[in-house]
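Participant: I'd like to go over a predicted model; first the sequence, then the structure.
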Amino acid sequence: MSAPTTKNDLQRLPPWIRVKVQVGQNRTDVLDLIEDLDLNTVCQSAKCPNIAECWHRRTATFMLLGNRCTRKCTFCAIDSFKPEPVDADEPGKVAEAAVRLALKYVVVTSVNRDDLSDKGAGHFAETIAALRERIPDGGIEVLTPDFKGRRQLVEQVLAAKPTVFNHNMETCERLTGPVRSGGRYDRSLSVLTMAKQLAVPGQTATKSGIMVGLGETDAEVETVLRDLRTADVDILTIGQYLPPSREHWDLDRYVEPAQFEAWSEMAYEIGFKAVRSAPMVRSSYHAEEMARQALGTDKEIRLH
């Protein structure tokens, strides 16, 4: 079920969409640290609605390879300009930030860098290695671009043994073209399939996520879930799309909480090991909890 979709209704947030406003020293500390080390976070660049809650808990999702993307997805708030030079010191800076924040689980993503010969895969691997050196008892999740579907680049990242390899489908097959600039539905599924084939069983879980409210039907959502299980994906996130501005892809509907719960039930029934499906869920939200659930341990996740 979905809330009414008249223009006036879409301009008003439904009662179940509420952003937590939290202030305090923890949030200030995170911001100061990011500025001090000259790092980017997807929390800021993508205008994540959960930024206050996560920073209050002293967690952040670090974004590698600059703040400019070589693609221009119509749902995304990240700028699309000429990409910045690669900062060779960035892996070490991310590790330093993790140490200062006393993180035991680190989530790292990046902009698309189609201009680089390795599409950024080597930078991911170097960041994992830097984190392993500084926080050997920690865990790391990577949320990667599609690397143009090149198996050797996916393998390069998996060889560094992240705890979770995440690549988001974002939406259904019909909407992938107009919503995901340069993205292909079949290629993303292929990346996730390759990741599962290359991952060490029991050590690295695979993960993907979608947004709803872009214009997809409930049946199309169910198809994406089944396709992800065909790729043997372990972890799933589903959240409500909220346009960053009027210039971005139009919001089609607000999905009611009961429908998110129904998708969660279906996802578990067809074999996902960990699922978070709710309006305010985003890819990195409570990531460590999901990793523990998928890998079957209540202990702290460790880098291998």
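Facilitator: Yes, it's here.
Participant: only C-alpha atoms for contact and neighbour calcs from this point on.
Facilitator: OK.
Participant: Phe62 belongs to a helix?
Facilitator: No - going by DSSP: H, G, I helix; E, B strand; the rest coil, the assignment for Phe62 is strand, not a helix.
Participant: can you count the residues close to the residue lying closest to it once chain neighbours are set aside?
Facilitator: In this structure, Phe62 finds its nearest non-sequential neighbour in Thr41, 4.4 Å apart by C-alpha to C-alpha, 6 or more residues apart in numbering. Neighbourhood size, Thr41 [other C-alpha atoms under 10 Å]: 22.
Participant: quick one: Thr41 from Ala60, how far?
Facilitator: Separation of Thr41 from Ala60 (C-alpha to C-alpha, to the nearest Å): 7 Å.
Participant: now swap in Gly213 and tell me
Facilitator: Computed as C-alpha to C-alpha, the Gly213 to Ala60 distance reads 25 Å.
Participant: what's the answer for Ile270, then?
Facilitator: Counting by C-alpha to C-alpha, the gap from Ile270 to Ala60 is 31 Å.
Participant: want to compare, so here's the second one:
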Amino acid sequence: MVTILDTVNAPRPRHPEKAKRADTPVLRKPDWIRVKAPGSPVYRETQSIVRENGLVTVCEEAGCPNIGECWSKKHATMMIMGDTCTRACAFCNVRTGMPGPLDPLEPENVARAVEKLGLHHVVITSVDRDDLADGGAQHFVEVIRAIRARSPSTTIEILTPDFLRKPGALEKVVAAKPDVFNHNLETVPSKYLTVRPGARYFHSIRLLQRVKELDPTMFTKSGIMVGLGEERNEVLQLMDDLRTAEVDFLTIGQYLQPTRKHHAVIRFVTPEEFKSFETVAYTKGFHMVSSSPLTRSSHHAGEDFERLRAARAEKLARTG
């Protein structure tokens, strides 16, 4: 029996909206998904810097399988504007609810951490902030400016929300001139209603296209997860849609189910299939493709940025 007192004192669910969903089975991971547990001295040093500056990282919030590898290299993806998202995507492990106010000290705290970690390339992402008039665009700008002030040689990659129904927000962020503008499609359009219900597929495509219209020299990037029940031909069509928007860099990774309340893994895509997607994507004109079971948007982001920059330069040299 549950008394009123028991209910009041019970811990609040991390995902109120997700808690209402029925449990889904969790498939056993194949051998190619296994990763080593984190715990190296450099990992702990990175963790300490993150904690000292009161920062949130998507590495922890999203339960990224690559956290041990990345933090052992002092690579951490900063998640700004809090740890609570206004949307409840069926794949995501970030807390859902009404966020608190923005922290005016966060841009400087992020910049200080980037400086202490000695990052040559940093990825800045955020929760969705539909509660804000500009979706948090100005906060992205302030973070970019603060990093540039402390670490002018550090290249900056931003992974943004879709700024849906936020006129002028995208233009504000592009004007701050990040080195890479990343916005993930996450999945094929037929899965949006169940996987990403708060977003609109063609709005996201248009967002990426608009970045190139505003600044043709800016690198653009997008990524998807597979294993959610999509068909191969849908993934290939998505590639075409991204190339129509002149997106430079595509990432494809395996969806991993965070909890039983999240969308089920329909299947584990084999490494051979990932390699096939990579081959096809390059034939469609992407400058860079990262396609593997453990690929994530910010995994190896610094090395990939250098390869992306070199690939564009080589293509320009060939075409004159």
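Facilitator: Yep, it's here. The structure displayed is predicted, hence computed values, not measured ones.
Participant: kindly provide the TM-score of these chains.
Facilitator: Once superposed, chain against chain, the TM-score is 0.92 (TM-score structural alignment, normalised by the length of structure 1); 290 aligned residues with a C-alpha RMSD of 1.7 Å.
Participant: before we move on, back to that, look at Gly213 and Ala60 of structure 1 and report which has more neighbours.
Facilitator: In this view Gly213 of structure 1 and Ala60 are compared by other C-alpha under 10 Å, and Ala60 has more residues nearby, 27 against 19.
Participant: that one matches what in structure 2?
Facilitator: Aligned by TM-score structural alignment, Ala60 of structure 1 pairs with Ala76 of structure 2.
Participant: tell me the contacts of that match?
Facilitator: Neighbouring residues of Ala76 of structure 2 by C-alpha atoms under 8 Å, 6 or more residues apart in numbering: Thr46, Thr57, Cys59, Cys70, Val122, Val123.
Participant: now which residue in structure 2 aligns to the residue nearest to Phe62 of structure 1?
Facilitator: Checking with TM-score structural alignment, Thr41 of structure 1 has Thr57 as its match.
Participant: in this structure that match contacts Gly82, no?
Facilitator: No - with contact defined as C-alpha atoms under 8 Å, Thr57 of structure 2 does not reach Gly82; the gap is 9.7 Å.
Participant: now the helices for the stretch 101-250 of structure 1?
Facilitator: Along the stretch 101-250 of structure 1, counting by DSSP state H, counting those that start in this stretch, helices occupy 121-134, 151-159, 173-179, 185-198, 218-230.
Participant: of all those, which lies closest to Gln240 of structure 1?
Facilitator: helix 218-230 (12.4 Å; C-alpha to C-alpha).
Participant: so which bit of structure 2 is the closest one matched to?
Facilitator: With TM-score structural alignment applied, helix 218-230 of structure 1 matches the range 232-244 in structure 2.
Participant: in the matching stretch, what counts as buried?
Facilitator: If you call a residue buried by 16 or more other C-alpha atoms under 10 Å, then stretch 232-244 of structure 2 has these buried ones: Val235, Leu238, Met239, Asp240, Asp241, Leu242, Arg243.
Participant: and the residues you listed, which two are the farthest apart?
Facilitator: Val235 and Arg243 (12.5 Å).
Participant: before we move on, back to that, mean deviation, the match of helix 218-230 of structure 1 versus structure 1?
Facilitator: Stretch 232-244 of structure 2 differs from its equivalent in structure 1 by a mean of 0.8 Å after superposition (mean C-alpha distance after the TM-score superposition for structure 1).
Participant: distance between that stretch and the chain's centre?
Facilitator: Chain-centre distance of stretch 232-244 of structure 2: 19 Å, with C-alpha atoms, centre = their mean, to the nearest Å.
Participant: which other residues reach that stretch?
Facilitator: Val188, Ile205, Gln209, Val280, Ala281, Lys284, Gly285, Phe286.
Participant: now, the most widely separated pair of these?
Facilitator: Gln209 and Val280 (21.2 Å).
Participant: higher neighbour count, the two?
Facilitator: Gln209 (20 against 14).
Participant: out of everything not next to it in sequence, what's closest to that one?
Facilitator: Ala245 (4.3 Å).
Participant: again, but for Val111 of structure 1
Facilitator: Of all residues not flanking Val111 of structure 1 in the chain, Cys69 sits nearest, at 5.1 Å (C-alpha to C-alpha, 6+ apart).
Participant: in structure 2, what residue corresponds to the one you found?
Facilitator: That one, Cys69 of structure 1, aligns with Cys85 by TM-score structural alignment.
Participant: ok, Lys82 of structure 1 next?
Facilitator: So Lys82 of structure 1 corresponds to Met98, using TM-score structural alignment.
Participant: ok, that match touching Gly82?
Facilitator: No - using C-alpha under 8 Å, Met98 of structure 2 is not in contact with Gly82, being 10.5 Å away.
Participant: many thanks, we can stop here.
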